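Asker: A structural model of the following input is requested.
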Amino acid sequence: MLPSAELHLHLEGTLEPSTILELAERNRVRLPYADVDELAARYEFADLQAFLDLYYANMATLRTAQDFADMTDAYLTRAAAAGVVHAEVFVDPQAHTSRGVALSEVLDGVGTALAAAPSVHGISTGLIPCVLRDHSAADAMAMLDGVLRSGAPVLGLGLDSAEVGHPPSAFTEVFDRAGAEGLHRVAHAGEEGPPSYVWEALDLLGAERIDHGVRSLEDGDLVARLVRQRTPLTVCPLSNLRLRVVDDLAEHPLPEMMRRGLVVTVNSDDPAYFGGYLDDNMAALRGSCGIDDDAAEVLARNSVEAAFLDDARKRELLARIDAAVTGARPRN
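Answerer: Just a heads-up that it's a prediction; the model follows:
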């Protein structure tokens, strides 16, 4: 596995069944499943909403800053083993404050683990709080205000949750505010929602990256724009399979996206729910989609180029990819 950046990762989606049960016991949260096997049996999803129902229910086990720190550190440990050298991770503050957890608990816990990541795991990081698109724009603005007042070192603002029926255009003012505050902007679009959502994310939200974006291929003009502007798409193959965006990984559009010149990166999204971390996603692509060493190198380089990093750190990480590729070549 080549050194890579992970740019589409929901921290709450890294809660493994065993961790959920441990947190439930720690915080005296009663869950509707008795053991790991019963919980794991629920990890079959008909669509995005079916996943979100379980995803939000399991968040009830997260209560304290220590819970959020432990969750984040567990992800970083696994990510380092997967070859991740830089991670820009999502968190959903509204999903926690709406159930009575203070914003400070979320940001302090996650922030503590991320601050230690370079020394403990060898991973540089950035935090991107996300707007829940199935909540109101006023609620989103209140969340952003709270994040900004906290002084937490956040990298940007994202848009996630149930896509269909919740277009990016509803959150234009929130993302304008984020841009005015110097935050990067990214948005989930073109997963279950139509290509028009990708256009809105670009034109109305100022999105610098599109999370998922697999349905962009349905619109030739959109593809041409994404190629021309080199807008990165943070694609999550195993997520797409488990949420039935594709029925078979062999039919995943990623190879076609690469052939058409799109700047594609591979990510794990919610790995505890979708069957794999970054290395698992790459292994699955190699086995099902014909991704070879050359394509894997392109994907790794794309991930670093698409990261919100300064030029010096990008050069450092690209040099590590060069060294890994050179070391993997057979000697004559």
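
Asker: C-alpha from now on. contacts and neighbour counts both.
Answerer: Noted.

Asker: buried residues in stretch 105-125?
Answerer: For stretch 105-125, burial by neighbour count (16 or more other Cα atoms under 10 Å) applies to 105-114, 117, 121, 123-125.

Asker: mark which of these are part of strands, please.
Answerer: 124-125 (DSSP state E).

Asker: closest one of the buried residues of stretch 105-125 to Arg320?
Answerer: Ranked by distance to Arg320 (Cα to Cα), the buried residues of stretch 105-125 are led by Ile123 at 13.0 Å.

Asker: return the distance of that closest one relative to Pro3.
Answerer: 11 Å (Cα to Cα, to the nearest Å).

Asker: any common contacting residues for those two?
Answerer: Shared contacts of Ile123 and Pro3 (Cα atoms under 8 Å, 6 or more residues apart in numbering): 84-85.

Asker: how many residues are close by His10?
Answerer: 22 (other Cα atoms under 10 Å).

Asker: which residues touch it?
Answerer: Going by Cα under 8 Å, 6+ apart, His10 touches 89-91, 269-270.

Asker: ranges for the helices of the stretch 101-250 of the chain?
Answerer: 103-121, 137-150, 172-180, 195-203, 220-229, 237-242 (DSSP state H, counting those that start in this stretch).

Asker: can you map out the strands along the chain?
Answerer: According to DSSP E, the strands that the chain contains are 4-6, 84-91, 124-132, 156-160, 184-189, 209-212, 232-235, 263-266.

Asker: can you list those strands in TSV and add distance to Gly13?
Answerer: Below are the strands of the chain laid out as TSV (distance: least, Cα to Cα, whole Å):
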stretch	distance to Gly13
strand 4-6	14
strand 84-91	9
strand 124-132	13
strand 156-160	13
strand 184-189	15
strand 209-212	15
strand 232-235	16
strand 263-266	16
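
Asker: this one next, for a side-by-side:
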Amino acid sequence: MLNEQLRQTIEQMPKAELHIHIEGSLEPELIFALAQRNGVTLAYPSVEALRQAYAFTDLQSFLDIYYAGASVLLHEQDFYDMTAAYLKRAAADNVRHAEIFFDPQTHTARGVPFETVINGIWRACQEGPISASLIMCFLRHLSEEEALATLDEALPYRDKFIGVGLDSSEVGHPPEKFARVFERARQLGLRLVAHAGEEGSPAYIESALDVLNVERIDHGVRCLESPELVERLVRERMALTVCPLSNIKLRVFDVMGSHNLRTLLDKGLAATVNSDDPAYFGGYMNANFVAAFEALPLDASHARQLARNSFEAAFLGPEQKRAFLAEVDTFFGAH
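Answerer: Below you'll find the predicted structure:
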């Protein structure tokens, strides 16, 4: 059982969230409200029935329901409302800065204009209670041609997002598939991240580094299967955006007690804690920290390390980064 003092420390400490899919923050209540507002018929009779459907066996079973939930997002205000709700939750968890993934292809495939998607999300970030920036993700189950077309479509809005990522079903869609679009993004000066080593093997992490030239690995928990890769990740100070509750919900680990977060930290890896798709996986930032700290032998020194790692790995300017890290040190100095 987590002692009260440690619980308060992890809940109150300043932190950054670097792995959050904004469509995955869409709570059933908001899905139903938007469905009603937009005249969309859902396959579930009630909020409760939808919530009960959130029992996933693997990544694909989650993605099926995730895309169904996104069907209620049609207008700029819908994207604004979803993002504003997330930012409010994040602020309540003492998240100071968030780097938010969004999936334009999920929406443009349904006939929703790219402009509608990004403008709603971006406007909420400008008006939100915390610092936030956007990372546009390509859906890896689709073709690289479609990813390149999405990048072209995004260029008029280049000032509204800082980087690109790669998400959706990992197995069978290795990083190599997206070499050209990532090279193009790099030439445009965009920051690069990719999901790798969640369901995919360590080879996926290596390809994300060598072929895509990513600056951060999303998930990455399977890196421990390759000691050479671990050495490299430590040497390159390559951050891993770990999502504990997601890893349990999608059966990457059976129970939180068998999660490798503590081992990652012990080996000197720049692990961070994040919520991934909080509406679907059972909790936002603090819920992820609490679940991990309740099940694993983690203490206040690990909490401080995780908080520092999150800001060190963030795509922030040097001054902003220094200010946030100073806030972490001040907080732990007082606790």
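
Asker: TM-score of the superposed pair?
Answerer: TM-score for the superposed chains, counting by TM-score structural alignment, normalised by the length of the first structure: 0.97, backed by 324 aligned residues with a Cα RMSD of 0.7 Å.

Asker: most neighbours per residue, which of the helices of the stretch 101-250 of the first structure?
Answerer: Comparing these by mean neighbour count (mean count of other Cα atoms under 10 Å), helix 237-242 comes out on top with a mean of 24.

Asker: mean deviation, that helix versus the second structure?
Answerer: Once fitted to the second structure, helix 237-242 of the first structure is off its aligned match by 0.2 Å on average (mean Cα distance after the TM-score superposition for the first structure).

Asker: possible to save the helices of the stretch 101-250 of the first structure as JSON lines with distance to Met257 of the first structure?
Answerer: Below are the helices of the stretch 101-250 of the first structure laid out as JSON lines (distance: least, Cα to Cα, whole Å):
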{"stretch": "helix 103-121", "distance to Met257 of the first structure": "32"}
{"stretch": "helix 137-150", "distance to Met257 of the first structure": "32"}
{"stretch": "helix 172-180", "distance to Met257 of the first structure": "27"}
{"stretch": "helix 195-203", "distance to Met257 of the first structure": "14"}
{"stretch": "helix 220-229", "distance to Met257 of the first structure": "9"}
{"stretch": "helix 237-242", "distance to Met257 of the first structure": "12"}
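
Asker: so which of these gets nearest Asp280 of the first structure?
Answerer: Among the helices of the stretch 101-250 of the first structure, helix 237-242 sits nearest to Asp280 of the first structure (Cα to Cα), with 8.5 Å.

Asker: how much space separates Pro129 of the second structure from Leu87 of the second structure?
Answerer: Taking Cα to Cα, one finds Pro129 of the second structure at 7 Å from Leu87 of the second structure.

Asker: kindly report the same for Phe32 of the second structure.
Answerer: In this view, Phe32 of the second structure and Leu87 of the second structure are 20 Å apart by Cα to Cα.

Asker: who has more neighbours out of these two?
Answerer: Taking neighbours as other Cα under 10 Å, Phe32 of the second structure and Leu87 compare with Leu87 leading, 27 against 21.

Asker: tell me the counterpart of that one in the first structure.
Answerer: Aligned counterpart of Leu87 of the second structure in the first structure: Leu76 (TM-score structural alignment).

Asker: what do you get for Ile31 of the second structure?
Answerer: Match for Ile31 of the second structure (TM-score structural alignment): Ile20.

Asker: count of residues packed around that match?
Answerer: 22.

Asker: so what corresponds to Ser104 of the first structure in the second structure?
Answerer: So, by TM-score structural alignment, Ser104 of the first structure is matched to Glu115.

Asker: again, but for Leu7 of the first structure
Answerer: Match for Leu7 of the first structure (TM-score structural alignment): Leu18.

Asker: same check on Gly126 of the first structure?
Answerer: Using TM-score structural alignment, Gly126 of the first structure lines up with Ser133 in the second structure.

Asker: which one is the equivalent of Leu209 of the second structure over in the first structure nearest to, not counting chain neighbours?
Answerer: Matched to the first structure by TM-score structural alignment, Leu209 of the second structure sits across from Leu202. In space, and not counting its chain neighbours, Leu202 of the first structure is closest to Glu208: 7.3 Å by Cα to Cα, 6 or more residues apart in numbering.

Asker: and if you look at Arg251 of the second structure?
Answerer: Per Cα to Cα, 6+ apart, closest to Arg251 of the second structure is Asp58, 6.2 Å.

Asker: kindly report the same for Leu325 of the second structure.
Answerer: Nearest one to Leu325 of the second structure, counting by Cα to Cα, 6+ apart, is Arg308 at 6.1 Å.

Asker: trace the one you found over to the first structure, please.
Answerer: Under TM-score structural alignment, Arg308 of the second structure pairs with Arg301 in the first structure.

Asker: list the contacts of that match.
Answerer: Shown in contact with Arg301 of the first structure (Cα under 8 Å, 6+ apart): 4, 318, 321.

Asker: tell me the one of the residues you listed nearest Leu222 of the first structure?
Answerer: Using Cα to Cα, the contacts of Arg301 of the first structure come closest to Leu222 of the first structure at Ser4, 26.8 Å.

Asker: in this structure Ile20 of the second structure contacts Asp103, no?
Answerer: No: Ile20 of the second structure is beyond contact range of Asp103, at 11.3 Å (criterion: Cα atoms under 8 Å).

Asker: need the counterpart of Val227 of the first structure in the second structure.
Answerer: The equivalent of Val227 of the first structure in the second structure is Val234 (alignment by TM-score structural alignment).

Asker: got a list of what the residue lying closest to that match once chain neighbours are set aside touches?
Answerer: Computed as Cα to Cα, 6+ apart, the closest residue to Val234 of the second structure that is not its neighbour in sequence is Leu269, at 5.2 Å. Residues in contact with Leu269 of the second structure (Cα under 8 Å, 6+ apart) are 230, 233-234, 237-240.

Asker: for Ala187 of the first structure, same thing?
Answerer: Applying Cα under 8 Å, 6+ apart, the residues near Ala187 of the first structure are 158-160, 168, 201, 207, 209-211.

Asker: what sits closest to it if chain neighbours are left out?
Answerer: Closest to Ala187 of the first structure by Cα to Cα, 6+ apart is Leu159, at 4.5 Å.
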